[in-house]
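K.L.:
Pasting the sequence and the predicted coordinates here, then a few questions.
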Amino acid sequence: MKSFLKRLFLKEDPNVYKNKDAHLAQVLTVKDFLALGVGTIVSTSIFTLPGVVAASHAGPAVVISFLLAAIVAGLVAFAYAEMSSVMPFAGSAYSWINVVFGEFFAWIAGWALLAEYFIAVAFVASGISANFRGLLEPLGISFPKQLANAYGTEGGIIDLVALIVVIAVAILLSKGVSGVARIENILVLLKVSAIILFIVVGMTALHKTNYFPFIPKYHLNSDGSAFGGWQGIYAGISAIFLSYIGFDSIAANAAEAKNPQKTMPRGILGSLLIAVVLFIVVSLVIVGMFNYRNYANNAEPIGWALRQSGHPIIATVVQTIAVIGMVTALIGMMMAGSRLLYSFGRDGMLPKWLGKLSKNKLPNHSTYTLAAIGVVIGALFPFAFLAQLISAGTLIAFMFVSIGIYALRPREGKDLPIPGFKMPFYPILPGIAFLGSFGVFWGLGDDAKLYALIWFAIGLVIYFAYGMKNSYLANKDKV
């Protein structure tokens, strides 16, 4: 029993990761990480969630929900900034936890993040497809149902546009991150410009009566969820938090950063700050344009609000750019997810060929594997159920990273480098970040917790049946 427990707590030598990841091309700058972070965080959610959450949970107080969710995300981002500054390894939380807590806990954190990336790739691709087809319909161009929807959904067999866009991004990533970074930078600027255009035009159509009552009276919705009062704000936080988790995509690419001790903290914290400002301002504008009740079950609240306020051309421009901008989120998710899969293969926790690099020093095996799994998930599984796994899995990883600071700090300047950034107010803030993440997790629906439990049960079977026996750490220990 003692040897079994000792095996679970085996920690990886950080120098092993440093040497293995040194083969990756270190070409990404602060500008690239800011674009990657903003592109991933400010994705489809900014065009939908402010209106949807206002209508379903918080009313005008959706702004408070966004702000409180941002505070929790910001606290975790501090921990991510310090971790990535000390350990700029591919795989983010998975690799860090392997160093500070051991392989078993690293697997749990990494497996949690893997759910995020598998499902997020399918979701973002589906969102791109739906919006792209929506733009074509007024021109009289439509896809057959068999090629427009996932299998079993409204007569669908496969979502052809989603399939094509995932394959196209995978091929793009296989050519090198420098070229991808340039495309990402341009698309992010385009997307932010569209958001600013909405804000400027929307501010001309504000009505102060729409802000009152700012916090509506509490009651239960027909589905049993909370609306109004602090309960509605809390429900809004859990629904919104999905918007802010994209900064993990920056950390996952830390091994490809130039001067990571400075680049990583600036990229993580800077992109989150930009995203928070945009989310809060968009929320204030959209609830001020029309009463929040108008956004109930509205799949495109921003476009609807612009059209109803007399700006149909601007609505079309914003939505067109939004579709193009969604590609930035897909690029970010696929870059990060492929680096996580590479990390599992690098360590022997999953088949070792996932950790092999191409002649251009890129993890193309893991990139194509992620693309294939994302396409399968998008084709076979109902998104409404799987969506909740994204937040649940990521929040579990966030909790590990937050408390990981307590194990990291005593080793800095010893067997680990002194970081370029330290989480402030240690030892208080890491604990608050953990509690905040746990609080958001607790606010998720029961279905989300159940799906997370099933996902982790599958992960434990894979770990004990394969990863534990085949990991390089296990074989090194035997030697």
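P.N.:
Received it, and whenever you're ready, just let me know what you need.

K.L.:
Please make it C-alpha for all contacts and neighbour counts, starting now.
P.N.:
Noted.

K.L.:
Am I right that residue 112 is in contact with residue 397?
P.N.:
Yes. Using CA atoms under 8 Å, residue 112 is in contact with residue 397, at 6.3 Å.

K.L.:
between these two, which one's more packed in?
P.N.:
residue 112 (27 against 24; other CA atoms under 10 Å).

K.L.:
The more buried one - that's part of a helix, no?
P.N.:
Yes. Assessed with DSSP: H, G, I helix; E, B strand; the rest coil, residue 112 lies in a helix.

K.L.:
what residues are up against it?
P.N.:
392, 393, 394, 396, 397, 456 (CA atoms under 8 Å, 6 or more residues apart in numbering).

K.L.:
of those, buried ones?
P.N.:
For the contacts of residue 112, a burial check counting by 16 or more other CA atoms under 10 Å picks out 392, 393, 394, 396, 397, 456.

K.L.:
next, the one to line up against it:
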Amino acid sequence: MVEPGMTPTTPARPDGPVPPAPARSGGLGAAMMRRKPVERLIAEGGQGEGGRLKRSLGMWQLTMISIGATLGTGIFVVLGEAVPLAGPAVVLSFVAAGLTALFSALSYAELAGTIPVSGSSYSYAYATMGELIAWICGWCLVLEYAVSVAAVAVGWGKYLNELLSGTIGVTIPGWMANPPGAGGVINLPALLVVVLAMGFLLGGARESARANTIMVLVKVASLILFCAVAFTGIRAGNYKPFMPLGLGGVSAGGAKLFFSYIGFDAASTAGEEAKNAKRDMPRAIMLSLFVVTALYCLVALVAVGAMPWKKFADADAALAQIMKDVTGQSFWSVLLAAGAVIAIASVVLTVMYGQTRILFSMARDGLVPKLFARVSPKSGIPVANTLIVSAFCGVLAAVVPLGALADATSIGTLFAFALVNAAVIVLRKTRPDMPRSFKVAFSPVTPAIGFALCLLLMGSFELITWECFIGWMAIGLVVYFTYGMRRSQLAREARTEK
């Protein structure tokens, strides 16, 4: 265990070959390739600037974090955007996206049990592929988590409107319920849910986990209720033709719906607050993915059977609309909208949690300002980090449309997932004797397939999404070469050893 205020300089438990030391010379190339030993990453776990993160989460809480971060806007909102692309075959789109997520989830599970720290794929890349790749991965995660929060918050506002209009007959004016470019000036409901999530996060990890667990149970119950009610409205003719837009439509739908699976890796960001990270994190990741995939496929199958697929394009809150059409009553749609409001709020909460912990790890390594690693000694919470992330996500949610946010999030996530699959292969080769609480079967074939599937789905995005992604990466490289490369902890150590 590392005492507060101390920086570990040697591995806590050396397993296998001695890890590489920070590069002392060799110029730019050596600086970009310097790696942080796995043992050192583990030894530094929990330590921040002025305090430590508290270990308070068990397997149940970790699983609920992953389900909470995943199950939400994808099924409640993005489903309505994917059905027009794939038709009734949107069920296959969910399977395709879920298969891609499964291969990456296996890799995440192995690395989460081997390197149980808060940095998720950023830390895995730092230990295996070097500082530059780690930075790129971390920069992608900033895009994934921060923009995902904003996208989810936008979807929350749509169901809040449905709930208010169905209960008290009030509709939020368009100018304050939609961002610029989507018929409004500012999306205040989206901003509101970000502020609410910030309040829970500032209360502590355990308290946030308890609130999230309640919200997860409510949204699972809401989706089961939807399936039970909408099942009575299924018409066999709605499934014909099953694949009206061909395999290309299924692929496009899968790329759109991959957004629905973002978040299963959230448990890997809690490595330094888990009671038994090596045992519980792999289990939480796999269990959450199976639960989410089963619910997604069931809901999609019932939804396209209960409403003709062409009508989804005109439905803002598709599932609530189906409930209303099937029963002829507004009560059921209002009940579902209430569940959706709670469900989507839990996604905002858990994804914001993941974002703050990734920035915490990057700040501890010196790649972003140390402010993000500053922990309150009383609460064990990175307060300044949480406030900054909340402000950034709130602004994005208030002014950017959902569609653009979802696609930008998905492509950044796929790139990060591809790097995680590569990291498994590299670590198996460089540290074959390292203890692993979970091992991917048939490696390196399985992670190689996961890597290829990620690249395949990335190729399905439109040019504008690629342009945004490349622009984001270019900004990230500028930040790294002008700030991170010289200020990283390993760089400082290399300079003092000369």
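P.N.:
Sure thing, it's come through. Everything numeric here is computed off the predicted structure, so don't read it as measured data.

K.L.:
follow-up on the earlier one: so which of the contacts of residue 112 of structure 1 comes closest to residue 330 of structure 1?
P.N.:
residue 394 (17.0 Å; CA to CA).

K.L.:
tell me which element the closest one is part of?
P.N.:
Assigned by DSSP states H and E, residue 394 of structure 1 belongs to helix 383-408.

K.L.:
who does that helix touch, helix- and strand-wise?
P.N.:
With contacts defined as 3 or more CA pairs under 8 Å, 6 or more residues apart in numbering; DSSP states H and E, helix 383-408 of structure 1 has these neighbours: helix 62-86, helix 93-100, helix 103-136, helix 428-442, helix 446-462.

K.L.:
could I get those helices as CSV with distance to residue 188 of structure 1?
P.N.:
As requested, those are exported to CSV (distance: least, CA to CA, whole Å):
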stretch, distance to residue 188 of structure 1
helix 62-86, 20
helix 93-100, 25
helix 103-136, 15
helix 428-442, 28
helix 446-462, 31
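
K.L.:
residues contacting the alignment partner in structure 1 of residue 439 of structure 2?
P.N.:
In structure 1, the residue paired with residue 439 of structure 2 is residue 422, using TM-score structural alignment. Counting by CA under 8 Å, 6+ apart, residue 422 of structure 1 touches 78, 81, 82.

K.L.:
Now the buried members of those.
P.N.:
78, 81, 82.

K.L.:
Surely the first one and residue 267 touch.
P.N.:
Right, the one you point to is residue 78 of structure 1. No. Using CA under 8 Å, residue 78 of structure 1 makes no contact with residue 267, being 11.5 Å away.

K.L.:
For residue 241 of structure 1, see how far away residue 279 of structure 1 is.
P.N.:
11 Å (CA to CA, to the nearest Å).

K.L.:
who touches both of those two?
P.N.:
Contacts common to residue 279 of structure 1 and residue 241, judged by CA under 8 Å, 6+ apart, are residue 66.

K.L.:
Which one's more surrounded, the two?
P.N.:
Between residue 279 of structure 1 and residue 241, counted using other CA under 10 Å, the more crowded position is residue 279 (24 against 21).

K.L.:
Which residue in structure 2 aligns with the more buried one?
P.N.:
By TM-score structural alignment, residue 279 of structure 1 lines up with residue 296 in structure 2.

K.L.:
show me the contacts for its match.
P.N.:
75, 94.

K.L.:
Pull out the buried residues from the host helix or strand of it.
P.N.:
Taking DSSP H and E as the criterion, residue 296 of structure 2 maps to helix 277-306. Going by neighbour count (16+ other CA under 10 Å), the buried part of helix 277-306 of structure 2 is 277-289, 292-293, 295-297, 299-306.

K.L.:
Equivalent analysis for stretch 211-228 of structure 2, please.
P.N.:
Those would be 212-213, 215-220, 222-223, 225-227, for stretch 211-228 of structure 2 by 16+ other CA under 10 Å.

K.L.:
In CSV: the residues you listed, plus secondary structure and distance to residue 180 of structure 2.
P.N.:
Listed next are these as CSV, based on DSSP: H, G, I helix; E, B strand; the rest coil; distance: CA to CA, whole Å:
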residue, secondary structure, distance to residue 180 of structure 2
212, helix, 31
213, helix, 34
215, helix, 30
216, helix, 31
217, helix, 34
218, helix, 32
219, helix, 30
220, helix, 33
222, helix, 31
223, helix, 31
225, helix, 35
226, helix, 32
227, helix, 35
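
K.L.:
quick one: which of those is nearest to residue 496 of structure 2?
P.N.:
Distance to residue 496 of structure 2, by CA to CA, is smallest for residue 212 among the buried residues of stretch 211-228 of structure 2, at 45.0 Å.

K.L.:
Aligned against structure 1, show me the partner of the closest one.
P.N.:
Match for residue 212 of structure 2 (TM-score structural alignment): residue 184.

K.L.:
From residue 33 of structure 1, how far out is that match?
P.N.:
From residue 184 of structure 1 to residue 33 of structure 1 the distance is 10 Å (CA to CA).

K.L.:
Then residue 186 of structure 1?
P.N.:
13 Å.

K.L.:
Residue 331 of structure 1 now?
P.N.:
Counting by CA to CA, the gap from residue 331 of structure 1 to residue 33 of structure 1 is 12 Å.

K.L.:
Repeat that for residue 412 of structure 1.
P.N.:
25 Å.

K.L.:
From the neighbour counts alone, determine which of the two ranks first.
P.N.:
Neighbour count, other CA under 10 Å: between residue 412 of structure 1 and residue 33, residue 33 has more, with 30 against 13.

K.L.:
What lines up with the more buried one in structure 2?
P.N.:
In structure 2, residue 33 of structure 1 lands on residue 62 (TM-score structural alignment).

K.L.:
Same question for residue 353 of structure 1.
P.N.:
Using TM-score structural alignment, residue 353 of structure 1 pairs with residue 371 in structure 2.

K.L.:
Give me the neighbour count for its match.
P.N.:
Residue 371 of structure 2 has 18 nearby residues by other CA under 10 Å.

K.L.:
how about it, what does it touch?
P.N.:
Neighbour list for residue 371 of structure 2: 363, 384, 385 [criterion: CA under 8 Å, 6+ apart].

K.L.:
Check the gap between it and residue 231 of structure 2 for me.
P.N.:
52 Å.

K.L.:
now residue 256 of structure 2
P.N.:
Taken as CA to CA, the span from residue 256 of structure 2 to residue 231 of structure 2 is 25 Å.

K.L.:
All set now, cheers.
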